[in-house]
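Student: Generate coordinates for the sequence data below:
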Amino acid sequence: MDLKDVDLNLLLVFHHLLTERRVSAVADRLGMTQPGVSNALKRLRVLLGDDLFLRTSRGMEPTPYAARLAEPIGYALSTIQNSLNESGEFDPAASRQQFTLALTDIGEIYIFPKLMGILAERAPGVSITTVRNNAVNLKDEMEAGKVDLAVGLLPHLKSGFYQRRLFRQGYVCMFRSGHPLDKPAMTTEEFAHADHVVVVASGTGHAMVDQSIEKKGIKRRVALTVPHFVAVGHILASSNMIATVPERYARECVQPFGLKYVPHPLDLPAISINQFWHARMHRDAANQWLRNLIFDTFVE
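Tutor: Okay, here's the model as predicted:
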């Protein structure tokens, strides 16, 4: 097939159908009529010799062939658009851009107090929206341009993504001030016999640490299991439970909750926390500015 035979507008319809999965939504997005979108899809089916999308109860589902075309076509279109609109610079002081970041709750607690203070000084018109990096199909959302940056341990973001390490994160034991274990060090036996708050954070680096504890044959007395870290500081402050938490999170909890932490009695692996961005945003001046700001602020 020769590129001269391909109408670029057909590829735009294809790209937005992958994202929206509804003909009506694509029509609204591109300023077309629904019959116009359907006709474009019909022409593309003939051109490529594949159904491309099948109507289901969940919307227009791509065929395997369409799924294989998704990334290269999306990247090509974004490269063209970025090249046409590229100003070569980004003025943070004048910008009113909204960025979407994917993080864990720990990422929000550790990163945003400092980051938002910097933005207030350097880019007062810039705003941030967050999503949980394990609550969305992150790969698809970043390919579609709906998420600008992701921060965490995200080994599934490989082909088509760039990454840069911010820091390595170790783990400690945290408890209230005046706890029976409030001393400079904790033994493995004391750790095993204490009452624990355990955070079940599947799809994150913390889940790997929990697996490491289990592999060492340590049977914790789990008194409470929670799905996130948001309430852990409050819980520890008013109980005799302890928790295994990232050291950076522990630092943020010491003052507001009256907590303390000690080195972990088990030899747990540190995990790398990276920031990730899709190749389509690699040369985007605004994205470059934000990811460089985050790197300069939080790099180890």
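Student: all contacts plus neighbour counts: C-alpha atoms, from now on.
Tutor: OK.
Student: and F90, which of the three is it?
Tutor: Using DSSP: H, G, I helix; E, B strand; the rest coil, the structure places F90 in coil.
Student: correction: V245
Tutor: Taking three-state DSSP, the label given to V245 is strand.
Student: so where do the helices sit in the stretch 1-150 of the chain?
Tutor: 8-20, 23-30, 34-48, 64-85, 105-122, 138-143 (DSSP state H, counting those that start in this stretch).
Student: List the buried residues for the shortest one?
Tutor: Within helix 138-143, the residues that qualify as buried by neighbour count (16 or more other C-alpha atoms under 10 Å) are 138-139, 142-143.
Student: cool, the fourth one as well?
Tutor: Buried residues in helix 64-85, counted by 16+ other C-alpha under 10 Å: 66, 70-71, 73-75, 77-79, 82.
Student: Rebuild these as a markdown table, extending it with distance to Q169.
Tutor: Converted to a markdown table, the buried residues of helix 64-85 look like this (distance: C-alpha to C-alpha, whole Å):
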| residue | distance to Q169 |
| --- | --- |
| A66 | 39 |
| A70 | 35 |
| E71 | 32 |
| I73 | 37 |
| G74 | 34 |
| Y75 | 33 |
| L77 | 37 |
| S78 | 34 |
| T79 | 35 |
| N82 | 35 |
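Student: just those now: which is nearest I235?
Tutor: The shortest gap between I235 and any of the buried residues of helix 64-85 belongs to E71, at 44.3 Å (C-alpha to C-alpha).
Student: how close does that closest one sit to L8?
Tutor: As judged by C-alpha to C-alpha, to the nearest Å, E71 and L8 stand 16 Å apart.
Student: what does N134 give?
Tutor: 34 Å.
Student: and what of F175?
Tutor: Distance from F175 to L8, by C-alpha to C-alpha: 60 Å.
Student: So if I had to pick from those two, which one is more boxed in?
Tutor: Between F175 and L8, counted using other C-alpha atoms under 10 Å, the more crowded position is F175 (30 against 12).
Student: Could you also give me the structure for this second sequence? I'd like to compare it with the first:
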Amino acid sequence: MLNLVDLSRTDLNLLVLFEAVLEERHVGRAAERLNLTSSAVSHGLGRLRRLLNDPLFLRTPKGVVPTARALELAAPIADVLAGVRNILSAAEPFDPATSTRRFTIGAPDGISAVLLAPLLAELAHVAPGIDIGIRQLLPAPNESAPERAWRGAFADLDDRLTDIAVIPTGHIPERFHVSGLYDEDFVVAMRAGHTFAAAPTLARYCELEHLVVSLGGDPHGFVDEALARLGRARRVALTVPNFMFALAILAATDLICALPRRFAAMHAARFGVEIVDAPLELTRFRINAILPKVALMDAGVAWLLAILEQAPPPLSPTARSSAGI
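Tutor: Coordinates of the predicted model:
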């Protein structure tokens, strides 16, 4: 049967003392670093030697040198102290001005590309030490039910792989908090000088070859549903996995593609792509930030949500006219 160590009778500050002596290789310097007397450090080392059953540090004319056992213990003790420090720092009140936390946001690239620039600008101003990770989200392929299409995003939130998900659906389970960010619709994008821009009719739209953004390669989307209601169809000549890739392909081909209006207004011109209104009514989406309700108890996550709620700027008249809309 194992003899379990009684931690209630063990002073964990001895590990801090071990760390200081190991790094300084000198009892006097370790004492200065810890604001202790040299005799207090020596006394602590004596207790630690008895606890660990090893001399740990051997005296030399220039200080001390660690024993082989001390060197073996260096990494495990550093891990223990790092874990304790992380726990204690997480318990401190959240201050964006001094925080060095990393948050992860899940979103399709057509949404993250809209939110990221204003978000980073705000962070640079009020929270320069905070880091952001973006996790790419797209609806599950071949899934028509809205509440099932984004099940991967819900699972990521439950598993804490993301702090906040930003997705274009209102079909969200009750356990999540929902915050509406902005409304989005779709425009038709094509290379600059494309003939469709001059005559964007429904008939011409159906005649042209289309590009569809689809993570799994499924060519059927909400545009096809809208066309079917009109007794129309189109040819999807190419699918690509994200919206930024779509812009690069559109710039070099005669393909056309339905893209989110805000995303296209912000990024299309840089690729030499122009946009026009669609010649049929396409679905409008409410872009929602969602997170587990319990996560709102985390002051840092609640603060990030508030920043996202301010992030998407309204589409200006200049942006609309320059896009040809």
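Student: re earlier: for the buried residues of helix 64-85 of the first structure, which one is nearest H156 of the first structure?
Tutor: E71 (15.3 Å).
Student: wait, what's in contact with that closest one?
Tutor: E143 (C-alpha atoms under 8 Å, 6 or more residues apart in numbering).
Student: One more pass at 10 Å, please.
Tutor: For E71 of the first structure, the contacting residues are 15, 77, 140, 143-144, 159-160, 280, by C-alpha atoms under 10 Å, 6 or more residues apart in numbering.
Student: what does it align to in the second structure?
Tutor: By TM-score structural alignment, E71 of the first structure lines up with nothing in the second structure.
Student: ok, the aligned residue in the second structure for K216 of the first structure - contacts?
Tutor: Aligned counterpart of K216 of the first structure in the second structure: L230 (TM-score structural alignment). By C-alpha under 10 Å, 6+ apart, the residues touching L230 of the second structure are 224, 280.
Student: What number of residues are in the vicinity of the aligned partner of A123 of the first structure in the second structure?
Tutor: Aligning on TM-score structural alignment places A123 of the first structure opposite A127 in the second structure. A count of neighbours around A127 of the second structure, defined by other C-alpha under 10 Å, yields 18.
Student: A226 of the second structure now?
Tutor: Under the criterion other C-alpha under 10 Å, the count of neighbours that A226 of the second structure has is 16.
Student: What segments of the stretch 51-200 of the second structure are strands?
Tutor: Counting by DSSP state E, counting those that start in this stretch, the stretch 51-200 of the second structure has strands at residues 57-60, 63-66, 102-107, 131-136, 164-167, 176-184, 186-191.
Student: Any idea which of those strands gets closest to H210 of the second structure?
Tutor: strand 186-191 (9.8 Å).
Student: how about the closest one, aligned to which bit of the first structure?
Tutor: Residue span in the first structure matched to strand 186-191 of the second structure, by TM-score structural alignment: 171-176.
Student: Average offset of that stretch relative to the second structure?
Tutor: When the second structure is superposed, stretch 171-176 of the first structure averages 1.0 Å from its matched positions, counting by mean C-alpha distance after the TM-score superposition for the first structure.
Student: how close does G178 of the first structure get to Y75 of the first structure?
Tutor: From G178 of the first structure to Y75 of the first structure the distance is 56 Å (C-alpha to C-alpha).
Student: R283 of the first structure too?
Tutor: R283 of the first structure is 12 Å from Y75 of the first structure, where distance means C-alpha to C-alpha.
Student: repeat for L153 of the first structure
Tutor: 24 Å.
Student: what does L69 of the first structure give?
Tutor: 10 Å.
Student: And N274 of the first structure, by the same measure?
Tutor: For N274 of the first structure, the distance to Y75 of the first structure (C-alpha to C-alpha) stands at 22 Å.
Student: Over to V131 of the first structure?
Tutor: With the distance defined as C-alpha to C-alpha, V131 of the first structure ends up 23 Å from Y75 of the first structure.
Student: And the strands in the stretch 151-300 of the first structure?
Tutor: 161-169, 171-176, 195-199, 221-226, 243-246, 259-263, 271-278.
Student: what's the most buried one of these?
Tutor: Among the strands of the stretch 151-300 of the first structure, strand 171-176 has the highest mean neighbour count (mean count of other C-alpha atoms under 10 Å), at a mean of 25.
Student: How far does that one sit from its chain's centre?
Tutor: How far strand 171-176 of the first structure lies from its chain's middle: 25 Å, per C-alpha atoms, centre = their mean, to the nearest Å.
Student: thinking again about what came up before, right, and the helices of the stretch 1-150 of the first structure - which one's nearest P263 of the first structure?
Tutor: When the helices of the stretch 1-150 of the first structure are compared by C-alpha to C-alpha, helix 105-122 sits nearest P263 of the first structure, at 18.9 Å.
Student: What residues sit buried inside that closest one?
Tutor: Buried residues in helix 105-122 of the first structure (16+ other C-alpha under 10 Å): 105-111, 116, 119.
Student: got the contact list for the corresponding residue of the first structure for L115 of the second structure?
Tutor: Under the alignment (TM-score structural alignment), L115 of the second structure pairs with I111 in the first structure. Contacts here follow C-alpha under 10 Å, 6+ apart; on that basis I111 of the first structure touches 103, 105, 151, 294, 297-298.
Student: go on, H196 of the first structure?
Tutor: Counting by C-alpha under 10 Å, 6+ apart, H196 of the first structure has contacts 175, 220-225, 236, 240-244.
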